[in-house]
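Novice: I would like the atomic coordinates for the input below:
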Amino acid sequence: METPIKRHIKIKGEATPYTPGMEIYFERRLDLIWKGKSKKMKTVVQLWKRQGKHCPQCGQPITNQTGWNIHHRIRKVMGGSDELTNLELLHPNCHRQLHSREAGAHRKHL
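Specialist: Now for the predicted structure:
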């Protein structure tokens, strides 16, 4: 009996999910991991249906063609989790814009 090879996505350098600047990297990594697992895709489908198949940022439909990113509502660095209640699907561009706005607001407080 052969054991199937399971590929893992390496974490780059000294990145941690608790470093504020690395959130997008880890959310994209989570996307890749979930896209490769049918059980995890069920979670993506649950999020998609819960949101009415639309992006909560722009209100437009999320499809395979538009793509999606998984976003943590409460940042992991602030104690957020990977539970369904803390996750939402966003279009990749909406996700980048959201993090850019958050980063800009954070810089204003420094």
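Novice: please count neighbours and contacts with C-alpha atoms only from this point.
Specialist: Noted.
Novice: please name the nearest non-neighbouring residue to Cys58.
Specialist: In space, and not counting its chain neighbours, Cys58 is closest to Cys94: 7.2 Å by Cα to Cα, 6 or more residues apart in numbering.
Novice: let's see this one next to it:
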Amino acid sequence: MRQQSATCPNCGQSLFNGEDVHIHHKTPRSQGGTNHSSNLVAVHLVCHSQLHR
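Specialist: Here you go, the predicted model:
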């Protein structure tokens, strides 16, 4: 979250706006992605759902 300046990369809003926060894998684990911090990003629950559509 610190590396993202507490901002959701999907919508650009603060991660501290009262919405639930989820961790998203940039490259899915099923496609060889890892749990390393360089592959993870914090996003709002709604934004996470949008990313998986």
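Novice: TM-score of the superposition?
Specialist: Scored against TM-score structural alignment, normalised by the length of structure 2, the superposed chains reach a TM-score of 0.93; 53 aligned residues with a Cα RMSD of 1.1 Å.
Novice: packing partners for the lengthiest helix in structure 1?
Specialist: In structure 1, with assignment by DSSP state H, the single longest helix is helix 92-109. With contacts taken as 3 or more Cα pairs under 8 Å, 6 or more residues apart in numbering; DSSP states H and E, helix 92-109 of structure 1 sits against strand 69-72.
Novice: the next helix-or-strand element following the strand it packs on vs structure 2, average offset?
Specialist: Counting by DSSP states H and E, the next helix or strand C-terminal to strand 69-72 of structure 1 is strand 87-90. Comparison of strand 87-90 of structure 1 with structure 2 after fitting gives an average deviation of 0.3 Å (mean Cα distance after the TM-score superposition for structure 1).
Novice: now do strand 87-90 of structure 1: which elements does it pack against?
Specialist: Strand 87-90 of structure 1 packs on helix 38-50, strand 69-72, going by 3+ Cα pairs under 8 Å, 6+ apart.
Novice: find me the equivalent region of that strand in structure 2.
Specialist: The alignment of strand 87-90 of structure 1 onto structure 2 (TM-score structural alignment) covers residues 40-43.
Novice: residues in contact with that stretch?
Specialist: Met1, Gln4, Cys8, Pro9, Asn10, Leu15, Val21, His22, Ile23, His24, His25, Lys26 (Cα atoms under 8 Å, 6 or more residues apart in numbering).
Novice: just the buried ones from these, in ChimeraX syntax?
Specialist: Applying 16 or more other Cα atoms under 10 Å to the contacts of stretch 40-43 of structure 2 leaves a buried subset, and the ChimeraX line that selects it is:
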select :8,9,15,21,22,24,25
